[in-house]
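J.: Mind looking at a prediction? Sequence and model below.
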Amino acid sequence: MRSFTYARAESAADAVGRAGASGTAFVAGGTNLLDLMKADVLRPEGLVDISRLPLDRIEETAEGGLRLGALARNADTAYDERVQTRYPMLSMAILAGASAQLRNMATNGGNLLQRTRCYYFYDTATPCNKREPGSGCGAIGGVNRIHAILGASDRCIAVHPSDLCVALAALDAVVQVTGPDGERSIPFAEFHRLPGDRPEIDTTLQPGDLVTAIDLPARGFAEHSTYLKVRDRASYAFALVSVAAGLEMDGGTVRNARLALGGVAHKPWRDPEAEAALVGKPATPDSFRAAARVLLRDAKGHEHNSFKIDLAERAIVRALTEAAERKGAPRP
């Protein structure tokens, strides 16, 4: 690990001011950042410790939703009774990710900002446009079993690794940010970006921006929702495909639907056309399969990951079936 400067922020404004320096990064739980530093993948010149800022509360909002503090731990969020009861897919998604030890350290804000687990991104001896722009993409034409089938470019086919973010995408969360230009709200669909010709940029944050909270809307699909994660092994593995599904039902007919995929793109993948294809339809495998095919209509496999297209379709049908059959919020 290379040498770096360290400072502890006394306030959000202090953190933003300190992060204005080039090459400076925020650190809270550090469960991803410190690994990347030790592997010499990231080389920040300075760290600003934000772990003691008062951003760890989970609070009601005036609109009837919940505000998740950016520094609230993943475990505290997953086991919060309001999250379990009103946003069960979110609790399920968090508990599907990482180990209990990591969930006890990792923060909500940090989860949004975690980097891809692409083999080539982590291996500094191989080309990676995300790590070193212009060097090439080792995954294209290489070992790409875990890589993207949607939204990729000729510069990068990496996927976003978060479980939490897939549920937040389905819930239409809003990210609260403070930065050099003041405070602003970013709809979750606009927070992460596709690789295009700048795969080194994961989000729409500007230099010095600090995530302070994540707002959940009042609608949480508490009665009919689920989070399904398909992975190579049952414990502590990243998703090959994951699905966050939420339904509002009118008897056996879908009145409203939310659907987001993880493990398939550079960002959590949501398609309003696929959701619209479910509205007014009976909650049957045929309807769910039709919606899955709308969502996956532009999917493109590579040498080792074409199986993901069929896997994603089957996972969507299974997740929507589970959501339709579930009545009330499950307890972890």
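T.: Ah, there it is. Numbers count the residues shown, from 1 in each chain.
J.: CA atoms for contacts and neighbours, from now on please.
T.: OK.
J.: can you map out the strands along the stretch 1-150 of the chain?
T.: For the stretch 1-150 of the chain, the strands defined by DSSP state E, counting those that start in this stretch cover 5-8, 24-27, 46-49, 58-60, 66-69.
J.: which other residues reach the last one?
T.: By CA atoms under 8 Å, 6 or more residues apart in numbering, the surrounding residues in contact with strand 66-69 are 55-61, 77, 108-109, 212-218.
J.: Relative to Asn144, how far out is the residue nearest to Ala25 when sequence neighbours are not counted?
T.: Nearest residue to Ala25, sequence neighbours excluded (CA to CA, 6 or more residues apart in numbering): Leu47, at 5.0 Å. Distance, Leu47 to Asn144, using CA to CA, to the nearest Å: 33 Å.
J.: again, but for Thr204
T.: Thr204 is 26 Å from Asn144, by CA to CA.
J.: Equivalent analysis for Ala13, please.
T.: As for Ala13, its distance to Asn144 is 42 Å (criterion: CA to CA).
J.: Which one of those two is surrounded by more residues?
T.: Asn144 (21 against 15; other CA atoms under 10 Å).
J.: another structure for you, compare them:
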Amino acid sequence: MKTFDYARADSPEAATREGGEKVRFIAGGTNLLDLMKLQVETPEKLIDITRLDLNEVEDTDEGGLRIGALVPNADLAAHPRVVKDYEVLSRALLAGASGQLRNKASTGGNLLQRTRCYYFYDTAVACNKREPGSGCPARDGFNRIHAVLGTSDKCIATHPGDMPVAMRALDAVIVTLKPDGDKRRISIHDFYRLPGDTPEIETVLESGELITHVELPAPPKGKQTYRKVRDRASYAFALVSVAAIVAVEDGKITNAQLGFGGLGPMPWRDATAEEMLVGKAPGKAAFEAAADALLADAQGFGSNDFKIPLARRTLIAVLRELTGVTA
């Protein structure tokens, strides 16, 4: 680990004033410290934000939730309102990492997790995300965990998170503070960036911009679940995951909100797949149409070809579970 300066912020405003291109905010540090040990991340300064007053979960006037960026994953998963009204989020949080890490990892940090691509973590090999212009050996290399949607010639890495997948299905809004004092409200649908020609730029955050809260709208109608398919039962990243909220009234699907993990470089959502469900009777035809829409542009790279049929089966299984359709 390279040497770095350290400072402790006493307010969000003070934290952002200290920010910069080679400065990182640190809360739980469950991802950042690993990256620093490997010298994938080499910040010149860390700003400790753990003592800021950003660790509350509060009801909003609109019936939703306002979640502080420092709320630990374990606390958020167990919060009574989350368990009662946002089951998909609680399930997603409990599916992530281990109990010890969930006790430490923060809500804001979880949104900013970086990929677990083997080549990104290995500084002895090329990686466009780590060193722009150096190449993407994953495309022709071992790519079992890599993306099948939203990739580019420069990068096929996946986003590793569980919580952000549920947050995307829930239409979360990310609240930030900029160094000039301006606040931003960013829809999670606009927060992440596709790799394109600049895979090193993963979000729309500006230099020194700090996530302070995440806001959820009023609870959506319908049943909720999160299903994570992985190589082992715990402490493993998703090969495919589905965050789903589905409502059925009078024999028709009236609401469908679907988030996907393990498939793309960001928590994935496909409006066309949801449109294939709304207004339709629950059953094989609607479910397969949604899967067809989701995977219409999917592309495997050899070792990860299996993800495409796996995503289809997982989505259909989740839709059957939530609608009670058995055939």
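T.: Ah, there it is. Bear in mind that the values here come from a model prediction, so they are computed numbers and not experimental data.
J.: The residue nearest to Ala25 of the first structure: neighbour count?
T.: Neighbours of Leu47 of the first structure (other CA under 10 Å): 20.
J.: show me the contacts for it.
T.: Here Leu47 of the first structure is in contact with 4-7, 24-27 (criterion: CA under 8 Å, 6+ apart).
J.: Tell me the buried residues in stretch 167-174 of the first structure?
T.: Buried residues in stretch 167-174 of the first structure, counting neighbours by 16 or more other CA atoms under 10 Å, are found at 167-174.
J.: List just the nearest of those residues to Ala276 of the first structure.
T.: Comparing those against Ala276 of the first structure with CA to CA places Ala170 closest, at 13.5 Å.
J.: That closest one is in contact with Val243, isn't it?
T.: No - proximity of Ala170 of the first structure to Val243 does not meet the contact threshold set by CA atoms under 8 Å, at 9.3 Å.
J.: anything in contact with each of those two?
T.: When contacts are counted by CA under 8 Å, 6+ apart, Ala170 of the first structure and Val243 are jointly contacted by 259-260.
J.: Could you check how far the longest helix along the second structure is from the centre of its chain?
T.: Criterion DSSP state H: the longest helix present in the second structure is helix 307-323. Helix 307-323 of the second structure sits 19 Å away from the centroid of its parent chain (CA atoms, centre = their mean, to the nearest Å).
J.: next one: stretch 187-207 of the first structure
T.: 12 Å.
J.: Could you pull out the buried residues of that stretch?
T.: 188-189, 191-196, 198-200, 202-203, 205, 207.
J.: Out of the residues you listed, flag the one nearest to Val294 of the first structure.
T.: Among these, Ala189 lies closest to Val294 of the first structure (CA to CA), at 18.6 Å.
J.: Correct me if wrong: that closest one contacts Ala170.
T.: No - under the contact definition of CA under 8 Å, Ala189 of the first structure does not touch Ala170, with a separation of 9.2 Å.
J.: okay, and stretch 67-75 of the first structure goes to which residues in the second structure?
T.: Under TM-score structural alignment, the match for stretch 67-75 of the first structure in the second structure covers residues 66-74.
J.: Excluding chain neighbours, what is closest to Trp269 of the first structure?
T.: Spatially, and ignoring its direct neighbours in sequence, Trp269 of the first structure is nearest to Leu261 (5.0 Å; CA to CA, 6+ apart).
J.: Tell me how many other residues crowd the equivalent of that neighbour over in the second structure.
T.: Alignment note: Leu261 of the first structure maps to Phe260 in the second structure; criterion TM-score structural alignment. For Phe260 of the second structure, the neighbour count with other CA under 10 Å is 29.
J.: Confirm that Phe260 of the second structure sits in a helix.
T.: No - per DSSP: H, G, I helix; E, B strand; the rest coil, Phe260 of the second structure lies outside any helix segment and is strand.
J.: could you measure it against Met1 of the second structure, distance?
T.: Distance, Phe260 of the second structure to Met1 of the second structure, by CA to CA: 34 Å.
J.: do the same with Ala97 of the second structure
T.: Using CA to CA, Ala97 of the second structure is found at 24 Å from Met1 of the second structure.
J.: So those two - more neighbours on which side?
T.: Comparing Ala97 of the second structure with Met1 by other CA under 10 Å, the one with more neighbours is Ala97, at 16 against 13.
J.: Contact partners for that one?
T.: If you count contacts by CA under 8 Å, 6+ apart, Ala97 of the second structure has them with 234-237.
J.: now, which of these sits nearest Thr158 of the second structure?
T.: Lowest distance from Thr158 of the second structure to the contacts of Ala97 of the second structure (CA to CA) belongs to Phe237, with 10.3 Å.
J.: neighbours of that closest one, just the number please.
T.: Using other CA under 10 Å, Phe237 of the second structure is surrounded by 24 other residues.
J.: for Gly182 of the first structure, same thing?
T.: Other residues lying near Gly182 of the first structure total 10 when counted by other CA under 10 Å.
J.: if I look at it, how far off is Ala28 of the first structure?
T.: Gly182 of the first structure sits 21 Å away from Ala28 of the first structure, going by CA to CA.
J.: filter the contacts of strand 66-69 of the first structure to the buried ones?
T.: Among those, those classed as buried by 16+ other CA under 10 Å are 55-58, 77, 108-109, 212-218.
J.: and the contacts of Leu47 of the first structure, which are buried?
T.: Using 16+ other CA under 10 Å as the burial test, these include 24-27 as buried.
J.: Among the buried residues of stretch 167-174 of the first structure, which lie within strands?
T.: Per DSSP state E, strands hold the following members of those: Val174.
J.: Identify the residues contacting the residue of the first structure most remote from its centre.
T.: Distance from the C-alpha centroid of the first structure peaks at Gly251, with 31.7 Å (CA atoms, centre = their mean). With CA under 8 Å, 6+ apart as the criterion, no residue contacts Gly251 of the first structure.
J.: Check the one 4 residues further on too.
T.: Applying CA under 8 Å, 6+ apart, one finds that Arg255 of the first structure lies in contact with 247-249, 279-280.
J.: and what of Ser235 of the first structure?
T.: Residues counted as contacts of Ser235 of the first structure (CA under 8 Å, 6+ apart) are 98-99.
J.: which residue ranges form the helices in the second structure?
T.: According to DSSP H, the helices that the second structure contains are 12-18, 32-37, 73-78, 80-85, 87-94, 99-104, 107-111, 118-121, 163-169, 188-191, 271-275, 284-294, 307-323.
J.: with the first structure superposed, average distance for the fifth one?
T.: Same thing as helix 87-94 of the second structure. Taken over the aligned residues, the distance from helix 87-94 of the second structure to the first structure averages 0.3 Å (mean CA distance after the TM-score superposition for the first structure).
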